[in-house]
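Visitor: Just need the structure, nothing else, for what follows:
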Amino acid sequence: MRLPPFAVDVLLAIGQAVLVVMLGPEAHVVGWSTLDGRGYLLALLVIVPTMFRWKAPLLVCLLTYALWTLYVAVGYWPVVTSFGPMLCLYTVALQKSTKVTGLCAGLLAAIWVYGGLVSEDNVSMPSPLTVASQAIGINALVWRMGYLARRSAELARKTHAEQHERARRAVAQERGRIARELHDVVAHHMSVISVQAGLAKFVFDSDARTARTALGTISGTSTEALEEMRRMLRVLRAQEDDGVVPDAPMPGLARIEDMTDRVRAGGVPVEFRVTGTPRPIAPGVELCAYRVVQEALTNVLKHARHASATVELHYHRDRIEVSVTDDGEGVIPDRVRSDGGHGLIGMRERAKLYGGTISIGPRSAGGFAVRLTLPTSARAAPPGDDVTE
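Guide: Purely as a prediction, here's the structure:
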């Protein structure tokens, strides 16, 4: 159990009092006056303020110095009560600036030397040079100990603050990642469901076959959305050390064709082309590419309904490239620009996370294009790392 600071100071004061009682009667052995009633009273006055050193370190230090000077001036052995002044110096060095501490250390050394000067007739007293050396050496050691303790405490506080900041950034980045995942899952699937629901309602009485097809698309899309949401929840609930692995794989490049089929069913003609030799790629890179394509097609579905789109996947030796182009108006609607940037910023953040590059904008020939390049050896950048696009 850790004692409160005041309780520790009380115990230290009691220890000083015991030291006075033990050494006081021995003062005559080294040529000093034996403590009498007045001597014990002055020794007690030197000790008592040290119990309040944490309340006002500098004030208590100066008061203790003054009382110790009086004690020494009367002719009592300084060693008996020297612990209190040195304890006060240590406390000041622990809490105050180096300049203030240096002044207190110099003042204590001067009092120490003064004790030697007022006792020159004491044959047992060391030479002035020895006294000065002791005063400087011992008090410098006490000051240094307090200084190092203060620096250690400052370093500990700084380290704690940095750890707290890193944890805060990690939490913020994780929230951003979750927000991007939720946006991608919900925005895409709900866009498809909304379009298909509108189509089914429009042709429900006149074209039962088209209505049934739209309802089937709604069913499949909603089921896939639920599966992805469940997978995300399992990942979030899983602990790093419990060995829980989601039983549903993350969406990847193999599911882009299914996505294009779903968008095509929503009324947007979509062509999907693959060039190069398909090969296994890191799951995180595949998910990044999948989400970017998903967001791009969602924007086509929402804002370029009468356009046609092309999705191209290129496998290169050390990278993959995916592009989504359409022949619509080629302008980002105002509501997309002002929605907080969840879609467009999310695509850029995903590319940045895996060290890739992305371009988003209108095409010179008309329409809109999203082009993403990702290194196939990429790993997600650790929280706090800066990745240059």
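Visitor: okay, CA-based contacts and neighbour counts for the rest of this
Guide: Will do.
Visitor: Can you tell me whether I have it right that P249 is in a helix?
Guide: No. Under DSSP: H, G, I helix; E, B strand; the rest coil, P249 sits outside any helix and is assigned coil.
Visitor: how many neighbours does it have?
Guide: By other C-alpha atoms under 10 Å, 10 other residues sit near P249.
Visitor: and what of the one 10 residues further on?
Guide: Other residues within reach of M259 by the criterion other C-alpha under 10 Å amount to 20.
Visitor: One more: E257?
Guide: Using other C-alpha under 10 Å, E257 is surrounded by 16 other residues.
Visitor: go on, T101?
Guide: When neighbours are defined as other C-alpha under 10 Å, T101 has 23 of them.
Visitor: correct me, but it touches A93?
Guide: Yes. Contact status for T101 versus A93: in contact at 5.1 Å, counting by C-alpha atoms under 8 Å.
Visitor: To compare with the earlier structure, here is another sequence to fold:
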Amino acid sequence: MRTGEGLLGRLAEGGRRPLVVDSSLAALYAAGSLVLGQETPAAPWQPMDALGRVLILLVSAALTVRRVAPVPVLAAVIALWLGYIGCGYWPVVNSPAVLLALYTVAAAHRTRTAAVCAAAVGVTWVVAGLLGGRYTPLPAVAVQAVAFPGVVAFLGRGAGVSAERSRRLAVLTDRLRAEQELRAERAVTEERVRIARELHDVVAHHMSVVSLQAGMASYVVEVDPVTAKGALEAIATTSREALEELRRLLALLRVGPEGEPEGAGEAAPYAPAPGLDRLEELVRRVRAAGVPTELRREGTPFRLPPGMDLCAYRVVQEALTNVLRHAGPAAAVVLVRYAARTLTVRITDDGNRSAPADSPSTGGHGLIGMHERAKIYRGTVSAGPRAGGGFEVELRLPAPHAAGGEPVGRPHP
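Guide: I've put the predicted structure just below:
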């Protein structure tokens, strides 16, 4: 039962087209053999009769499924051929079927199987010569028994190797195409995450400052117009800076065909990304929003690659934004320490947080974005409450001059 199921399964897997081709070839073979059988020489061969025709048709029927079960078909064809010769019929009529079945085995199986089957056909050829070739010289039969199966098996194995190579190449091509599509999808996803992180860093900080300044202005507009005016001016300045950073980000996204930002010749904004050299501006904005903030630098400054410089700036920006949002009445300190092998940026505050830095209300992008940025440059970010109250965020990045860069500037006290 299992054998029948396997045969039907292989027929289904092989598809209809090979079966139709093999059936047509078997029909042509049957027609040719029946015609050739009518031309059987006189004695000593048995004239073609009904039994001979049945044996020819059985061989042809076996050939229709030669690609589904190559070895069983070869065994069946050999047995039918020996029976055909044993009945005294002319051996030439059914001998091509044996060679065709051997070719199919060699094309479908490994070299060892092909060699064993070729040897079996050779032995069968000699036996056939002994059965019906009393008038055929035995040396000629021996040469045929070696040459015919050997050449057919060699050609069949070559065709099989070529077909297998083509199949493997097709599989590798499909796999490569799938990997390329997956890589492209991953690149798109990573780019979306990067853009979302940039937008979050730009918008969240500036909008937090604007929100606080607007609230303060509406609160003191009647009792302290001067303070309200200062808050409105801070809102205008912060809004302009936010627009400039958004324009810079959009200019980077709109890349023209030659790698230039679209509109570059039309005064398109393409200012350099912010870095640690702009921390003073950032600290001033936070102070203007009502949080006393101090900036300290220690060690000898060294030049950072643009991406690493932006990473450090964004971490400070996100940490101070969280101070504005969650720390309540607080003071903050930003410490930038340049060491021989490490750049350390620490942001501390002494406030009482009303919500965690990555609470659901913030969307959970803050600390996650910090960790992702630092990871790109083999850095680390730690964040948590301080023992004496408040919160601390620390970024550690490997110093680039340790890999060949040069320090710049003078040591800070």
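Visitor: show me where structure 2 has strands.
Guide: With DSSP state E as the criterion, structure 2 has strands at 293-298, 332-338, 342-349, 380-385, 391-398.
Visitor: which one's the longest helix in structure 1?
Guide: helix 128-203 (DSSP state H).
Visitor: elements contacting that helix?
Guide: helix 83-95, helix 98-117, helix 208-237, helix 283-303, helix 342-353 (3 or more C-alpha pairs under 8 Å, 6 or more residues apart in numbering; DSSP states H and E).
Visitor: follow-up on the earlier one: JSON lines for the strands of structure 2, including distance to Q144 of structure 2 and mean neighbour count?
Guide: Output for the strands of structure 2, formatted as JSON lines (distance: least, C-alpha to C-alpha, whole Å; neighbours: other C-alpha atoms under 10 Å):
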{"stretch": "strand 293-298", "distance to Q144 of structure 2": "94", "mean neighbour count": "16"}
{"stretch": "strand 332-338", "distance to Q144 of structure 2": "88", "mean neighbour count": "21"}
{"stretch": "strand 342-349", "distance to Q144 of structure 2": "82", "mean neighbour count": "22"}
{"stretch": "strand 380-385", "distance to Q144 of structure 2": "78", "mean neighbour count": "16"}
{"stretch": "strand 391-398", "distance to Q144 of structure 2": "78", "mean neighbour count": "21"}
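Visitor: For R177 of structure 2, find the nearest of these.
Guide: For the strands of structure 2, proximity to R177 of structure 2 was assessed by C-alpha to C-alpha; strand 380-385 is nearest, at 35.9 Å.
Visitor: okay, the closest one sits on what stretch of structure 1?
Guide: Mapping strand 380-385 of structure 2 onto structure 1 (TM-score structural alignment) gives residues 357-362.
Visitor: Mean per-residue distance, that stretch versus structure 2.
Guide: Superposed on structure 2, stretch 357-362 of structure 1 shows a mean distance of 1.5 Å to its aligned residues (mean C-alpha distance after the TM-score superposition for structure 1).
Visitor: Check the gap between the counterpart of G341 of structure 1 in structure 2 and N322 of structure 2 for me.
Guide: The alignment partner of G341 of structure 1 in structure 2, by TM-score structural alignment, is G364. The gap separating G364 of structure 2 from N322 of structure 2 is 12 Å, by C-alpha to C-alpha, to the nearest Å.
Visitor: out of the two, which sits in the busier spot?
Guide: Taking other C-alpha under 10 Å, G364 of structure 2 and N322 do not tie; N322 has more neighbours (23 against 13).
Visitor: any idea how far the more buried one lies from S208 of structure 2?
Guide: Taking C-alpha to C-alpha, one finds N322 of structure 2 at 9 Å from S208 of structure 2.
Visitor: Leaving out chain neighbours, which residue sits closest to the match of G341 of structure 1?
Guide: Spatially, and ignoring its direct neighbours in sequence, G364 of structure 2 is nearest to D358 (4.7 Å; C-alpha to C-alpha, 6 or more residues apart in numbering).
Visitor: ok, now V221 of structure 2?
Guide: Distances taken as C-alpha to C-alpha, 6+ apart put A228 closest to V221 of structure 2, at 5.0 Å, once the chain neighbours are dropped.
Visitor: In contact with the counterpart of that neighbour in structure 1, which residues?
Guide: Counting by TM-score structural alignment, A228 of structure 2 lines up with A211 in structure 1. Contacts for A211 of structure 1 (C-alpha atoms under 8 Å, 6 or more residues apart in numbering) come out as 199-201, 203-204.
Visitor: again, only using 6 Å
Guide: A211 of structure 1 makes contacts with 200, 203-204, as judged by C-alpha atoms under 6 Å, 6 or more residues apart in numbering.
Visitor: nearest to L42 of structure 1, of those residues?
Guide: Comparing these against L42 of structure 1 with C-alpha to C-alpha places A200 closest, at 99.4 Å.
Visitor: corresponding residue for that closest one in structure 2?
Guide: Checking TM-score structural alignment: A200 of structure 1 goes with A217.
Visitor: A288 of structure 2 versus the closest residue to its match other than its chain neighbours, what's the distance?
Guide: Spatial nearest neighbour of A217 of structure 2, chain neighbours left out: A228 (4.3 Å); criterion: C-alpha to C-alpha, 6+ apart. From A228 of structure 2 across to A288 of structure 2, the span is 12 Å (C-alpha to C-alpha).
Visitor: swap in S361 of structure 2?
Guide: Per C-alpha to C-alpha, S361 of structure 2 is found 24 Å from A288 of structure 2.
Visitor: Please say which of those two ends up with more neighbours.
Guide: Using other C-alpha under 10 Å as the criterion, S361 of structure 2 and A288 rank with A288 on top: 18 against 9.
Visitor: What is the equivalent residue in structure 1 for that one?
Guide: Residue correspondence to structure 1 (TM-score structural alignment): A288 of structure 2 is matched to A265.
Visitor: What about the nearest residue to its match once chain neighbours are set aside, how many residues nearby?
Guide: Excluding the flanking residues, the one nearest A265 of structure 1 by C-alpha to C-alpha, 6+ apart is T217, at 7.2 Å. T217 of structure 1 has 21 neighbouring residues, counting by other C-alpha under 10 Å.
Visitor: what does the one 3 residues further on give?
Guide: G220 of structure 1 is flanked by 15 other residues according to other C-alpha under 10 Å.
Visitor: One more: A161 of structure 1?
Guide: Using other C-alpha under 10 Å, A161 of structure 1 has 12 neighbouring residues.
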